[in-house]
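[1] kindly return the folded structure for what I paste below:
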Amino acid sequence: MALQIPIPVQFGAVFPAGAFATRVEAVADFEASKSGQKVQARDKATGLPMWVVTVSDPDPLARDSSVRIKIPASDMPVLPDELPGLPFRPVEFVGLAVTPYVNNSGRVAYSLRADGLRPVGGVAKQTSAKTAA
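    Reported below is the predicted structural model:
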């Protein structure tokens, strides 16, 4: 059996020690981008522009301390404010899902996506800044 759809997961199951967002950027569509013209990727299911949030995972048992989570949204997701005196932005992801796949090395890997993000204990913020896709 090969699952090729996102599997819903709870935020705490993926990030038991929390997550700190460091940046948000547009996902490039490498096939459509030509001659220096960057084209933003779109979600296959919704047609919305794709964004990627880079997250630092502080869990000492995590295999990777940096993770990228894709979010389909019409506008760029807005990160919460940094913690006073620190460059950290604690976040939670809404509608988090994982998709397993086999990577180029023949090993099972996982991609993460979410419906949106919010400050820890806050209300979901999916979008704010308009961008040219």
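
[2] switch to C-alpha atoms for all contacts and neighbour counts from now on
    OK.

[3] show me the residue at the heart of this protein, geometrically.
    residue 69 (1.8 Å; Cα atoms, centre = their mean).

[4] helix/strand/coil for that residue?
    strand (DSSP: H, G, I helix; E, B strand; the rest coil).

[5] count the neighbours of residue 106 for me.
    Other residues near residue 106 come to 8 when the count uses other Cα atoms under 10 Å.

[6] residues contacting the residue nearest to the centre of the chain?
    52-55, 111-114 (Cα atoms under 8 Å, 6 or more residues apart in numbering).

[7] so how do I select the buried members of those residues in PyMOL?
    Only the buried entries of these go into this PyMOL selection, using 16 or more other Cα atoms under 10 Å:
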select buried, resi 52+53+54+55+112+113+114
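
[8] just the ones of the contacts of residue 69 in helices?
    Among the contacts of residue 69, DSSP state H puts none in helices.

[9] one more sequence to fold, the one below, so I can look at both together:
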Amino acid sequence: MGMPRKIKIEFGEVFPYGVFAVSEVTQVRDFERSTRERPVYAIDEETGLSVWSVDVMDGDRDARKADRQVSIKILAKQQPVLPPQPQGMPFTPVEFEGMTATPYIAENGNRPRLAWSFKAMAVRAPKSAQAPKAA
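    Coordinates of the predicted model:
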């Protein structure tokens, strides 16, 4: 079958209402190679870049509870820096560039469900605070 394992996507296709960073950017550990005494950090096989992670909350009020908060993996040489948090806001609005989505079966809970793993090449402040386009 000619389907790619990773699907290139645009940020607005997945998150038309935007997302908000709810954690700091942290380096992802390689759990297979790490020990308690000697942490080893994950390197992306395709790019050779370090893998970083940030938790975000979807701005879509109708998002299912299981899909409301996701971790986005960012591939970068150095730790990505989140944009400044706007004054008076509890979270930092962000957008991602160079995104891919990889489907997988999440087997936590009573029944397996389709889930998505997201990777990006960069994180930045949103371009504008526009309302999403009508479908």
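
[10] tell me the one of the contacts of residue 69 of structure 1 nearest residue 98 of structure 1?
    Distance ranking of the contacts of residue 69 of structure 1 against residue 98 of structure 1, using Cα to Cα, places residue 112 first at 4.7 Å.

[11] which position in structure 2 pairs with residue 98 of structure 1?
    Residue pairing (TM-score structural alignment): residue 98 of structure 1 is matched to residue 101 of structure 2.

[12] surely that match is in contact with residue 4?
    No - Residue 101 of structure 2 lies out of contact with residue 4 (Cα atoms under 8 Å); the separation is 10.3 Å.

[13] and those two? Which one has more around it.
    In terms of neighbours (other Cα under 10 Å), residue 101 is the more surrounded of residue 101 of structure 2 and residue 4; the figures are 19 against 8.

[14] helices or strands up against the helix or strand where that one lies?
    Here residue 101 of structure 2, judged by DSSP states H and E, is contained in strand 99-106. Applying 3 or more Cα pairs under 8 Å, 6 or more residues apart in numbering; DSSP states H and E, one finds that strand 99-106 of structure 2 contacts strand 7-9, strand 113-120.

[15] the last one versus strand 99-106: what angle between them?
    The reference is to strand 113-120 of structure 2. Our comparison of strand 113-120 of structure 2 with strand 99-106, counting by axes from the mean of the first three to the mean of the last three Cα atoms, to 10 degrees, yields an angle of 150 degrees.

[16] and strand 113-120 of structure 2, what does it pack against?
    strand 69-76, strand 99-106.

[17] quick check: the first one compared with structure 1, mean distance?
    Strand 69-76 of structure 2, aligned to structure 1 and superposed, deviates on average by 0.8 Å (mean Cα distance after the TM-score superposition for structure 1).

[18] in the helix or strand following that strand, what counts as buried?
    Next helix or strand after strand 69-76 of structure 2 toward the C-terminus (DSSP H and E): strand 92-97. For strand 92-97 of structure 2, burial by neighbour count (16+ other Cα under 10 Å) applies to 92-96.
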